[in-house]
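Colleague: missing the sequence, but the structure's below:
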């Protein structure tokens, strides 16, 4: 039965995706097709409806809504330019200074906004014209921006980590947030290494030194924006408030900051609220549809069969993790990170925990894998936005992007096979 259900589930899902059916609807219909193999139609429809509503009826999901709202306020509130100035200060003396500024800017802004697309658009729209004026190749500038934009999925606060916590059965959000810092920084550093090598070869310029007085001004301007991360993450990790409460505080902080900068008007509010409602609705419907899929897979025994199939190939932890990594990298090329987390966490997490992998470590592995997919064709959202902002075709940017892709794969392998990269900070703070 499990084999028949798996064929019905995945065949229906990919056929529907292939003909252009929205992913949430594809997940729901495919789940019904699999469920019908195990139980009568009336029970399938009734239980599917229950799971659809029940999956969305979670207090923890409010954190995603509030973080999306906070990110939207900051996207429209003049935050990007202050973070870019700080990034120039951090990376300004390296060859190809503006490219490194782009990477650091995406790491800072991505962690605040929690969106790879927002980071690629906000930072790229400022940095691409500056790099063009300095003689940088557009394909290089765009590739740097695209490759570094997903770092915000790992550097908290991250909605992807919140979703993983929910679907994995309650893995500590505090531990996941802290665990994401070192892998996220490693992700950014790997991109900067490749950017440095290319910059040396192409002889891209080093930025002029910044006077001390201007350095002080840049730091003071950026501190209020960075304090949001300190307040929110510090409060969550310290047990002062929950992730949901922390997200609500982030909204208030972002609004007060935007008002202080006088960069937000009443006319911007409808746009911000519309963006927030639209993005939250998409995420919630995905969560509800994926709850139906989780139920269908459970009653048909699909995860157990997949586990048995993988372990029949090898019971070696190194090989099993490598197989997971390859599958997730392939999945990431044609599926957005949210549905991929919802679908593949219940499939792969039991296998990983059976092999002795810590749930927090597995969560970071999963998100890192899928974050790379944001920059790859055919459906990489950061790839399309970054190419558009950089005014370069996808065909032109891909040869350069491949070099960054290789560096990210090496960084991913380090994260997969050296658990302490993810677990050192949570252990240090007694979160595990």
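Modeller: Done, it's in. Since the model is a prediction, treat every value here as computed from it, not as a measurement.
Colleague: please make it C-alpha for all contacts and neighbour counts, starting now.
Modeller: Noted.
Colleague: OK, contacts around residue 151?
Modeller: 106, 107, 110, 111, 116, 184, 185, 187, 188, 371 (Cα atoms under 8 Å, 6 or more residues apart in numbering).
Colleague: how much space between it and residue 225?
Modeller: Look at residue 151 and residue 225: by Cα to Cα, to the nearest Å, they are 18 Å apart.
Colleague: on that earlier part again, most widely separated two among the contacts of residue 151?
Modeller: The two members of the contacts of residue 151 with the most space between them (Cα to Cα) are 116 and 185, at 15.0 Å.
Colleague: who has more neighbours out of those two?
Modeller: Legend: neighbour count by other Cα atoms under 10 Å for residue 116 and residue 185, higher for residue 116 (29 against 16).
Colleague: my guess is the more buried one contacts residue 154, does it?
Modeller: No: contact between residue 116 and residue 154 fails when scored by Cα atoms under 8 Å: they sit 10.5 Å apart.
Colleague: what about versus this one:
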């Protein structure tokens, strides 16, 4: 704590000292010296627990004020509004709403019954059911936090009742929920496409399919090995009649991913239009089952609305910081500096992997994408790296970040549901995080894995 306070104090003093010196003698002004001052201001605000969106806005306004004067602030409100009203961003609240309707309409229970009948007979089958249902739910909500909150509240108590430990139950639920930001539709992918101008959301969605399935298979393999080690129970024996009955019962629910992914992959709708169709389809399935829990739906919609508002505020605030960085030529200078060290794109990807893994420890995925991606995109273009490939690399890094303290938003949510200690859960979760890391390495250095379907459908 003393070290943190010392760093904060030094950053604050350096920032105030520089601003005071420039105020007294404008000749001391230098854009090169101003950049670390602006970033120091942002770091200080974040460490003081100021909301990241507010910190971004304050730092961006300060940068514009010092580089271009008071006149540059006239259009601040309009710039923020324009930045947060891009067409592709409409998909975010729509996918969140579709997930809420699906969970409140009885869809989740039927998915659990079907997956349990399909693979529940395997040792540790309920853990695999957890992963399998998360794989399906990821194709509707696009949000890992929504996934772990919805699935965890149902499956974690059932797992604990059947002899699974609280840390194991939370680890499985948390790690499998991160599939929601790898498999389409993915909210972080939408934000990445918005931040990386010219990148196709649809191509990012397609690129996430194979890595997502690889991640699910790897998580199931680890769950099976741990189940054998701890002699975890199996569910009821495989029964073809039960499988057929649960499949027919869940059949209307299977229309949701077909509508979303089929529409996008077939080129019939954009990602934003698919989000609207997902809401209509979720409503139709809920009406079919006649089990809509309106109290649950209201709570889920309020939570989703707040989550969306936070993301939109981040997007709006990032416009101001982006304007300052563009005027100061920070992205171009970073690209020139790193390319001066190495022009090998694989080495550059390794450096950026380490950078994003570290960033993921401290920032939520939305904030990390909005803050960092616009800065590194000129470097990606100069190094000849496919922006869709890099988008998968970023997404996988942030999926790991959701599982690693101190921020670890998804892991913390799972621990809260399971009432388990975060460090005890992390000891188990490290095996599952290892799977995500292996998928990250394969997708980084074998780009054909994420780009195979993209090349087939679009190139």
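Modeller: Here it is on my side, so go on. Source: prediction; values computed, not measured.
Colleague: what's the TM-score here?
Modeller: The TM-score (TM-score structural alignment, normalised by the length of structure 1) is 0.94; 430 aligned residues with a Cα RMSD of 1.9 Å.
Colleague: among the contacts of residue 151 of structure 1, which are located in helices?
Modeller: 106, 107, 110, 111, 116, 184, 185, 187, 188, 371 (DSSP state H).
Colleague: once you drop chain neighbours, what's closest to the last one?
Modeller: The shortest distance from residue 371 of structure 1 to any non-neighbouring residue, by Cα to Cα, 6 or more residues apart in numbering, is to residue 150 (5.7 Å).
Colleague: quick one: what's aligned to that neighbour in structure 2?
Modeller: Aligned counterpart of residue 150 of structure 1 in structure 2: residue 178 (TM-score structural alignment).
Colleague: how far away is residue 371 of structure 2 from residue 170 of structure 2?
Modeller: 30 Å.
Colleague: the two: which is more packed in?
Modeller: Shown here are residue 371 of structure 2 and residue 170; by other Cα under 10 Å, residue 170 has more neighbours (35 against 23).
Colleague: how near is that one to residue 424 of structure 2?
Modeller: Taking Cα to Cα, one finds residue 170 of structure 2 at 10 Å from residue 424 of structure 2.
Colleague: same check on residue 366 of structure 2?
Modeller: 27 Å.
Colleague: likewise for residue 66 of structure 2?
Modeller: From residue 66 of structure 2 to residue 424 of structure 2 the distance is 48 Å (Cα to Cα).
Colleague: what about those two, which has more around it?
Modeller: Taking neighbours as other Cα under 10 Å, residue 66 of structure 2 and residue 424 compare with residue 66 leading, 18 against 15.
Colleague: in which helix or strand does that one reside?
Modeller: helix 52-68 (DSSP states H and E).
Colleague: which other helices and strands contact the helix or strand just after that helix?
Modeller: Counting by DSSP H and E, the next helix or strand C-terminal to helix 52-68 of structure 2 is helix 76-83. With contacts taken as 3 or more Cα pairs under 8 Å, 6 or more residues apart in numbering; DSSP states H and E, helix 76-83 of structure 2 sits against helix 294-327.
Colleague: how much does the following helix or strand past the helix it packs on stray from structure 1?
Modeller: Towards the C-terminus, the helix or strand next in line after helix 294-327 of structure 2, according to DSSP H and E, is helix 330-341. Overlaying structure 1 shows helix 330-341 of structure 2 at a mean distance of 2.2 Å from the equivalent residues (mean Cα distance after the TM-score superposition for structure 1).
Colleague: run through who's touching helix 330-341 of structure 2.
Modeller: 325, 348, 374, 375, 376, 377, 378, 379, 382, 383.
Colleague: among these, name the buried ones.
Modeller: 325, 348, 374, 375, 376, 377, 378, 379, 383 (16 or more other Cα atoms under 10 Å).
Colleague: and those residues, which of them are in helices?
Modeller: Going by DSSP H, the helices hold 325, 348, 374, 375, 376, 377, 378, 379, 383 from those.
Colleague: what's the match for the last one in structure 1?
Modeller: It stands for residue 383 of structure 2. Checking with TM-score structural alignment, residue 383 of structure 2 has residue 355 as its match.
Colleague: residues near the nearest residue to its match once chain neighbours are set aside, how many?
Modeller: Leaving aside its chain neighbours, residue 355 of structure 1 sits nearest to residue 317 (6.0 Å; criterion: Cα to Cα, 6+ apart). If you count neighbours by other Cα under 10 Å, residue 317 of structure 1 ends up with 17.
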